[in-house]
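Trainee: this one's sequence-less:
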């Protein structure tokens, strides 16, 4: 089974660095201590669900993106493809067959 915590901690660091935030800035935004962010990124502690949501909000990403990078974008892209390509094809098929 995949180690979701390992992915989570690496994604927290990835998004924090992408936003050019220090651990202290992220801690302030997530309403926790700088030490906790450091421990999460080092893999020595696991945050609660509420803390995960706060960290995601501070990083301005969907919480799912912390477990699967760009997960929310992927879902959005999939929905867009369905709306733009598949639905018109289905409608055309229905019109021809009925």
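Mentor: Done, it's in. Every value quoted in this text rests on a predicted model; they were computed, and no experiment measured them.

Trainee: Could you use CA atoms for every contact and neighbour count after this?
Mentor: Noted.

Trainee: Regarding residue 64, what is its secondary structure?
Mentor: For residue 64, the secondary-structure state derived from DSSP: H, G, I helix; E, B strand; the rest coil is helix.

Trainee: Residue 51: what's it in contact with?
Mentor: residue 30 (Cα atoms under 8 Å, 6 or more residues apart in numbering).

Trainee: One more to weigh against that first structure:
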């Protein structure tokens, strides 16, 4: 019985996530991310290395810290060219009039969609 339990555990594959990639993309250290999610740096290290599985609560906390959706933590590698389009990042440091124009454009697209 114990042998069978060990085999089942061994066969489980960890769920692939992009926590480390999101942390690097957001230019955060493990300590900074740990502070944002109110956990230890050691836990962040364990999550990134795959030795600790993500809980639902942690997925939401990380997504909030990364300013993205929980699904993106699993689906999107932000370090791959063109996989993340974050308008706030694209507009950071741009003149206020350009930011306002871009926001108006996005509002027009979103507001004009029929549901």
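Mentor: Yes, it's here. Source: prediction; values computed, not measured.

Trainee: care to give me the TM-score?
Mentor: Overall, the chain-to-chain superposition scores 0.62 on the TM-score scale (TM-score structural alignment, normalised by the length of the first structure); 71 aligned residues with a Cα RMSD of 2.5 Å.

Trainee: neighbours around residue 88 of the first structure, how many?
Mentor: Using other Cα atoms under 10 Å, the number of residues around residue 88 of the first structure comes to 12.

Trainee: next one: residue 8 of the second structure
Mentor: Neighbour count of residue 8 of the second structure, defined by other Cα under 10 Å: 9.

Trainee: Is it within a helix or a strand, and which one?
Mentor: Secondary structure assignment for residue 8 of the second structure, by DSSP states H and E: helix 2-11.

Trainee: so what's the residue nearest the centre of the second structure up against?
Mentor: With distances taken as Cα atoms, centre = their mean, residue 73 lies nearest the centre of the second structure, 3.7 Å away. Listed by Cα under 8 Å, 6+ apart, the contact partners of residue 73 of the second structure are 17, 18, 19, 22, 59, 62, 63.

Trainee: need those in TSV with neighbour count, can you?
Mentor: Converted to TSV, the contacts of residue 73 of the second structure look like this (neighbours: other Cα atoms under 10 Å):
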residue	neighbour count
17	21
18	17
19	25
22	23
59	19
62	24
63	18
